[in-house]
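Colleague: my questions are about this predicted structure, shown below with the sequence.
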Amino acid sequence: MRLLFVPNEEYPMFTSIDPATGAPGQSYAELTGAEIEIKLQRAHDTFREWRLTDLATRTALLERIAEQFDANTQRLAETATREMGKTLKSAIAEVQKCAQAFRHYAQEGAAMLEPRSFPGATATWHPMGPVLAVMPWNFPYWQVVRFMAPTILAGNVGLLKHASSVQGCGAALEEMVIAAGGPAGLFQNLAIKSDKVDALIADDRIVAVTLTGSEGAGMKVAEAAGRALKKVVLELGGSDPFIVMPSADLDAAAKAAVTARVQNTGQSCICAKRMIVHADVYDAFFEKFSAGMQAVVAGDPMDAASDMGPLSSEEQRATVLGQLKLFEQAGAKLLFGGEALPGKGAYMSAGILVDVPTDHEVANEELFGPIAMLFKAADIDEAIGIANAVPFGLGSSVWTQDADERARFERDIEAGMIAVNKMLASAPEAPFGGVKRSGHGRELGPYGLHEFMNLKTVLG
C-alpha cells in the first residue's frame, strides 16, 4: 500500500535547547505532508539509479564523505555539543570515528560483498531499497553512521528520522553526503515527529527499518514493521555488567569503570552500569572506584577540563533523579552524588548506589545518567547470575587473568558483546547488537551490511 502524505495540520518548529545553559538554539521547520511525499518519492527514484552503480562508484563516494567529516570536524562537533551536551572533546572523537567508519566500508566493502559458491549454486548480495532509520540523540552522528555507511555501500538509500533535539546534526549528515557529490535522494534527513513513523513504515517505498532507542520505541516500530511484513533491526536498552575478579588489574579496572560509567554523562546504551565485584577484592576495588567517581568534574562541555557535560535535557535529569528515588525506596543506598548541581544547565554529579536488591524490579532499571550500581559476588557463579538477572543483554565487560574464568564468561554471559580486560566500545569492523530485550539484528562489520541486503541464490 502506498500512502500519500498531504498537509493536514499546522506543522511546528523544532528548536534545539542547549542543555549546558538552557538557552534556545536554532529552529527547524517540521516537514509538511507534501514535503514528506516529495522526499519519499525522491528516495524511491534515486534507489532505482543508485542500485545500478558499480562498487567502485560507491566506495569512492564513501571516501569523499569521510573527507567531508574530516574537513568539518570542529563545526560538526560544536553542533552536537550545543544540541545534546556532550563534551566537545568527545564530540570531536565521535566525528572522527564516523570518518573511520566510512573509510572502513570503502576499503573492506568489496570483500564483504564477495559471492559465495556452493555445489551447483552461487549466493550473491543485492540491495533492497530505501531504508528508514529512527535514531536517538545520545550519539547524534555515530548512531546514524552505523546504518548510513553500509546503506550507501549496499546500493540502498537512507531516510533518517532523527531525535527532535538534534535536528542540526541530522541536517548536517545530509549535507555531508551532498557536499561529497552524492545524489540528492541518497540520504535524506526527515524533520518529523514520531507520530509520522508508522505511516512511513507502512508506505511500500520503504523496504526496511532500523531503530536505536528505548524498549517502548522499539516495540512500536517492531509492531508497525510486523504489520507491514518488513525487516527490522532493533538496538535497544542496556544495563551492562562490569565484572571484576580477584586476578584483575584493579587499578586498570577501576579507571576503566569510571570512564565506562560517566562517558557521555552516562547516556550510552553500552555504558557499564552494574559493577559486579568478587568479594575478595570488593573493598580494594571500591576504594579506587569511589575515589575516581568522586573526582569526576561535571562542567562546561566546551571546556577541555570537564570530564562530563550536562545531561541532554532538564527532562532527562528529572528522569534520572526520579529513578534514584525508586532505588532508595526499594532499599538501595546512594553513597554520594546523584544530585542536581546548582545553576543553569542540566548538570548532575556522578554517584554510586549500593545494596540494590537484585530480586526487586528496580534492579531492571536502565540508569541513563552518571550513577553506578555496585554489587558484591561471592564467586564466579554468583557474578554471572547477577549479570544475567536483568532483561537486557547488550554488552558486558569482564576483568580476569584466569583463562578458565574467561571461557566461562564468554560462554555464559547473556549478551551480544563482551570485552575482556577492557572497556566495551563499538568499532566499524565489529558486529554490534544485543539479545533479550536489548533488541535483535546487528550493526557494523559485514553482518551490519548484510542485514538490509537480499542474499540471492543463483542455481546452475
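Modeller: Sure, I can see it.

Colleague: only C-alpha atoms for contact and neighbour calcs from this point on.
Modeller: OK.

Colleague: ok, residues contacting stretch 112-130?
Modeller: Stretch 112-130 is touched from outside by 43-44, 47, 51, 154-159, 205-208, 446, 450, 452-460, with contacts defined as C-alpha atoms under 8 Å, 6 or more residues apart in numbering.

Colleague: make that stretch 330-350, sorry
Modeller: The contact list for stretch 330-350, computed with C-alpha under 8 Å, 6+ apart, reads 18-22, 262, 293-294, 296, 298-299, 309-314, 317, 321, 324, 327-328, 351-357, 360, 362, 370-371.

Colleague: filter those down to just the ones in strands.
Modeller: 351-354, 371 (DSSP state E).

Colleague: in addition, the following structure is provided for comparison:
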Amino acid sequence: MYSVTNPATGELVEEIPNATAEQVEDAIGRVRRAYPGWRDVPVTDRAKIVLRAGELFAERSAELTAVMTLEMGKRVSEGRGEIGVVADIFDYYGTHGPDLLADEPLTIKGGHAVIAKEPIGALLGVMPWNFPCYQVARFVAPNLVLGNTILLKHASICPRSAAAIEDILREAGVPEDVYVNTFASSKQVPGILADPRIQGVSLTGSEQAGVSVAAEAGRNLKRCVLELGGSDPLIVLDTADLDETVRATATARMRNCGQSCNAPKRMIVLDDIYEEYVEKLTARVADHYVPGDPADPATTLPPLASISAADEVAGQVRKAVAQGATLRTGGERVHPGAYLEATVLTDVTPDMDAYYEEIFGPVVLVFRARTEDDAVAIANDSPFGLGASVFGTDPGRMRRVAGRIESGMVYLNRAGGSQADLPFGGIKRSGMGRELGAAGIEEFMNKKSIRL
C-alpha cells in the first residue's frame, strides 16, 4: 500500500492500493505511445510548457509544503525553500533548454558534421521521500524539454505529493500520456525495467536500491542515472569566526532533519581548533534543535519521515556508543511520533560501523585531524563520494584541498545545497551520472552524429 502517515503523531491518514499488473502495463503503453508525438513537438513549445510548470509550482508553494509536512514531516520554511528550487529548475530548463539542445557543429577530416541532440524514448523515474518535489523536478524538467516521456514511481509514503506533481504538469500543458504517475510497488520495478518499451531509468534512493536497479538496467541494456547515499565530509581548516562556522555547519547538517544525501555528515576539524569547535557545536545542537510540530514555523527539529526511520537512526547511535564512540548530546527517541534528539558523536574510529555507514538523521560525527593531509585522508576513507565541503580563510589552500577530495561535488565555505545550473552527482558508492545544469539534460540523450 501507498500510505500517508503523519510522522509527528504516527497517525495513519490515508491508504492507497498499489497499482495492479494491468494498470502498470497500461501506464507503460501510454508513455511509449505518447513518445513519437511529444518528440515531434518543437523544442520551443516543450520549453514553454516547462516554464509554465515552474510558475505553477511557485504559485502552489503553500499547498505543496503542507502536503510534504504531512507526509514526511518537512518544516514549513524548508518546504517553501524546496519549492523555490523546484521553480528555479523548471525555469532553467525552460529558458535554456532550446540552446542546450541546438545542433553542435563539427569540423572533421574531409568535411563537416553536426551532433544532433535527440531524446531516446520513454523513461522510468524512481523517486525518494526526503525531497518529494525537488528530486522529481531535477529528473523531469530536462527530460520533458528534451522530448522524452516519463513514467514516475514515487516513494510509497508520498502519494499526495506524487498526485499533486502530476496535476501541476497536466495544468501546465504536458499531454496526459507524456507524464504518467504510477503507484507501482517496488517489486514491480524490475518488470518495468525489463520491458523493451522503457529506455532508461533514473533512481534517487538508498545504496541497496541503486545496486538492484543498476543490475536490472545492466541486464536489459538500459541507461541509468543513480543518486544514492552519501557520508559527506566537511573539513574545517581554520576560521576567523568560530561561532559562525559552528552555526553554518550545524545548520547544514540538521537541514531536513539530517535527511539529505549531500548534507555534511562528517565534520573533520584540524587539531588546533578541534576542542573548542566540539564544545560550541555540542552546545548549539543541544540548545537550538528542539523537537516540535513541523507545521509550526518556530520548530527547529521536526520528526524524521517515519517511525521506522527514527528507530533505525537511534539504533545506529546506540551501536556506535556501544562500540566506543562518545555521545556528546542527544541520541534518544522522543515519543510520540518519529522524533530523535539532535545528536553529536565523537571518537568514532574505523573499527566502528558508524565510521563507514551513512546515518540519515540529525546526527553529527566529528573527527580530529592532525594535519591537512590527515583531514584529506579521513575525508576519502569512505565508500561514498557524493559531496564535500571545505571551510577556511585561505582560498588557495581551500581550492588545493578541494582538488584532493574524492567526490562529485565540493563546496567552499558553504555546505551542500543544490541549484538549477550546477551539475549534481557523485562517484564511488554514491552513484553515477549527473543531474541539473547543462550536464543534466544529456544523460538520456541520443547524441547523433550526422556527416554533412
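Modeller: Done, it's in. Values in this document were obtained by computation on a predicted structure and should not be read as measured data.

Colleague: what TM-score comes out when they're superposed?
Modeller: Aligned and superposed, the two chains score 0.97 in TM-score terms (TM-score structural alignment, normalised by the length of the second structure); 447 aligned residues with a C-alpha RMSD of 1.2 Å.

Colleague: report the buried members of the ones in strands among the contacts of stretch 330-350 of the first structure.
Modeller: Those of these that meet the buried threshold are 351-354, 371, by 16 or more other C-alpha atoms under 10 Å.

Colleague: any idea what K255 of the first structure aligns with in the second structure?
Modeller: Applying TM-score structural alignment, one finds that K255 of the first structure aligns to R247 in the second structure.

Colleague: what does A171 of the first structure give?
Modeller: That one, A171 of the first structure, aligns with A163 by TM-score structural alignment.

Colleague: which SSE is the residue nearest in space to the middle of the first structure in?
Modeller: In the first structure, the centroid-proximal residue (C-alpha atoms, centre = their mean) is Q143; its distance is 4.7 Å. According to DSSP states H and E, Q143 of the first structure maps onto helix 142-154.

Colleague: in the second structure, what range does that helix match?
Modeller: Going by TM-score structural alignment, helix 142-154 of the first structure sits over residues 134-146 in the second structure.

Colleague: swap in stretch 52-66 of the first structure?
Modeller: With TM-score structural alignment as the criterion, stretch 52-66 of the first structure aligns to 40-54.

Colleague: quick one: distance of that stretch to the chain centre.
Modeller: With C-alpha atoms, centre = their mean, to the nearest Å as the basis, stretch 40-54 of the second structure stands 25 Å off its chain's centre.

Colleague: before we move on, back to that, tell me the contacts of the spatially closest residue to the residue nearest to the centre of the first structure that is not a sequence neighbour?
Modeller: Closest residue to Q143 of the first structure apart from its sequence neighbours, by C-alpha to C-alpha, 6 or more residues apart in numbering: M135 at 6.8 Å. Listed by C-alpha under 8 Å, 6+ apart, the contact set of M135 of the first structure reads 143-144, 160-163, 211-213.

Colleague: quick revisit: average offset of the helix holding Q143 of the first structure relative to the second structure?
Modeller: Once fitted to the second structure, helix 142-154 of the first structure is off its aligned match by 0.6 Å on average (mean C-alpha distance after the TM-score superposition for the first structure).

Colleague: contacts for that helix next, please.
Modeller: So helix 142-154 of the first structure is contacted by 55, 58-59, 62, 94-95, 97-98, 101-102, 105-106, 109, 126-127, 131, 133, 135-136, 157-158, 160, 186-187, 210, 212, 428, 443-444, 448-449, 452-453 (C-alpha under 8 Å, 6+ apart).

Colleague: can you name the next helix or strand after it?
Modeller: strand 157-161.

Colleague: and that following strand, what does it pack onto?
Modeller: Here strand 157-161 of the first structure touches helix 33-50, strand 130-134, helix 142-154, strand 187-189, going by 3 or more C-alpha pairs under 8 Å, 6 or more residues apart in numbering; DSSP states H and E.

Colleague: tell me what angle it forms with helix 33-50.
Modeller: Interaxial angle of strand 157-161 of the first structure relative to helix 33-50 (axes from the mean of the first three to the mean of the last three C-alpha atoms, to 10 degrees): 150 degrees.

Colleague: and strand 157-161 of the first structure, how far from the second structure on average?
Modeller: Looks like 1.0 Å for strand 157-161 of the first structure (mean C-alpha distance after the TM-score superposition for the first structure).

Colleague: which outside residues touch that strand?
Modeller: Here strand 157-161 of the first structure makes contact (C-alpha under 8 Å, 6+ apart) with 43, 46-47, 50, 129-135, 144, 148, 151-152, 170, 185-193, 197.
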